[in-house]
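[1] With the sequence up front, the predicted model follows.
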Amino acid sequence: MQDDQIIYPELVEQSHAYLLSRGVAVSKDVVYRNMIKFHLIDQNGQPTQKAINEGLVSETNDPNSLAVFKAQNPLFLPYDDRHFIWVAELQEWTADLYVAKDVSKRILDGRVVGDKEHAKAVLNYLKKQGGGRYE
């Protein structure tokens, strides 16, 4: 780590990743300052009661929660929670076809970073399964 590199709180990192995924080009410093200004986090990066009350952050740190999954996988932050389902026997979250298709297209278009070969394979699989309607 460089001496001049700033380590931002996790909520700032998550918010920054979300904004970037939505096409908003903003620095982490601006995100941090605005989160403090609007009383979403305190000076130490902890969520305020206001942020908790408004449902912007969760008080739980349940590793199986969808919020934690999305925080760990910012690629999925833009998608509504209704597109995800918890598969108990696998102990993991899965996304529906809409998300699989859209994420794959975003990777291939270069809007997000990801495995382009895997994205192509997903789209080809969906095309074969649906008679071409996923192009």
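    That came through fine. Numbers count the residues shown, from 1 in each chain.

[2] CA only for contacts and neighbour counts going forward, please
    Fine.

[3] A helix includes Ile85, no?
    No: counting by DSSP: H, G, I helix; E, B strand; the rest coil, Ile85 is located in no helix; its state is strand.

[4] measure it to Lys127 for me?
    Computed as C-alpha to C-alpha, to the nearest Å, the Ile85 to Lys127 distance reads 22 Å.

[5] ok, now Leu108?
    According to C-alpha to C-alpha, Leu108 stands 15 Å off from Lys127.

[6] now the strands for the protein?
    Secondary structure of the chain by DSSP state E: the strands cover 84-87, 92-95.

[7] Redo those as CSV? Include mean neighbour count and distance to Val30.
    Shown next, in CSV, are the strands of the chain (neighbours: other C-alpha atoms under 10 Å; distance: least, C-alpha to C-alpha, whole Å):
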stretch, mean neighbour count, distance to Val30
strand 84-87, 13, 31
strand 92-95, 14, 31
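
[8] Structure two is appended below for comparative analysis:
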Amino acid sequence: MNWLKVSGSLLVAGALASCGGGGDVAGDTDEFFTNPSEIKWSTPAGSSSCKAGGGAGGETLVTIVGGTPPFRIHNPSPDSIGLDRTEVTGKDPVFKITTLGGCMEGVGVLVLDYHSRSAVVEVTVEEAAAEEDAAAE
């Protein structure tokens, strides 16, 4: 009789494991990326926004799609980019990127899933061209 209980429990555990267990965390999938994967902010031309401390305040929410939680987020430039968290889990994994000042070209915020698969959010802050500002007036 105990043998039947043990084998029944193993069958149930195997069935749950094969379908993801029905939990409330993001599923394990082959696809793994962020949305958006690239963020570009512009500061006014001729302003001092690209100097240290200027150009701060741009914010974007980034959603992690696919992969296996927990997700670790690595900030390569903490003086220029702010993150609201360094680890994300749950059904809808989202984190916020904020500019802290200065211009930068193609700084990559690295997102790693449980299996160390990676996705990168490329952040760029640049000064708008003078002709763009003149056309806007």
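    Yep, it's here. Please read these numbers as outputs of a predicted model, since none were measured by experiment.

[9] what's the TM between chain one and chain two?
    The TM-score (TM-score structural alignment, normalised by the length of the first structure) is 0.19; 48 aligned residues with a C-alpha RMSD of 5.5 Å.

[10] between Leu108 and Lys127 of the first structure, who's got more neighbours?
    Counted by other C-alpha atoms under 10 Å, Leu108 of the first structure and Lys127 do not tie: Leu108 has more neighbours, with 18 against 15.

[11] roughly how far apart are that one and Ala51 of the first structure?
    According to C-alpha to C-alpha, Leu108 of the first structure stands 35 Å off from Ala51 of the first structure.

[12] what does Val31 of the first structure give?
    Counting by C-alpha to C-alpha, the separation of Val31 of the first structure from Ala51 of the first structure is 15 Å.

[13] helix or strand right after the longest helix anywhere in the second structure?
    For the second structure, the helix with the greatest residue count under DSSP state H is helix 2-18. Counting by DSSP states H and E, the element after helix 2-18 of the second structure in chain order, helix or strand, is strand 32-35.

[14] got the buried residues for the next helix-or-strand element following that following strand?
    Downstream of strand 32-35 of the second structure, the first helix or strand assigned by DSSP H and E is strand 38-43. Judged by neighbour count (16 or more other C-alpha atoms under 10 Å), strand 38-43 of the second structure contains these buried residues: 38-39, 41-43.

[15] could these go into JSON lines alongside distance to Gly82 of the second structure?
    What follows is the buried residues of strand 38-43 of the second structure, written out as JSON lines (distance: C-alpha to C-alpha, whole Å):
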{"residue": "Glu38", "distance to Gly82 of the second structure": "16"}
{"residue": "Ile39", "distance to Gly82 of the second structure": "14"}
{"residue": "Trp41", "distance to Gly82 of the second structure": "14"}
{"residue": "Ser42", "distance to Gly82 of the second structure": "17"}
{"residue": "Thr43", "distance to Gly82 of the second structure": "17"}
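
[16] Of these, which pair is most distant in space?
    Glu38 and Thr43 (16.9 Å; C-alpha to C-alpha).

[17] For the helix or strand Ile64 of the second structure falls within, buried residues please.
    Taking DSSP H and E as the criterion, Ile64 of the second structure maps to strand 59-66. Neighbour-count burial for strand 59-66 of the second structure, counted by 16+ other C-alpha under 10 Å, picks out 59, 62-66.

[18] Now do that strand: which elements does it pack against?
    On a contact count with 3 or more C-alpha pairs under 8 Å, 6 or more residues apart in numbering; DSSP states H and E, strand 59-66 of the second structure meets strand 32-35, strand 94-99.

[19] got the angle between it and strand 94-99?
    Angle, strand 59-66 of the second structure to strand 94-99, by axes from the mean of the first three to the mean of the last three C-alpha atoms, to 10 degrees: 140 degrees.

[20] For the helix or strand containing Ala134 of the second structure, which residues meet the burial criterion?
    Element membership of Ala134 of the second structure, judged by DSSP H and E, is helix 130-136. Buried residues in helix 130-136 of the second structure, counted by 16+ other C-alpha under 10 Å: none are found.
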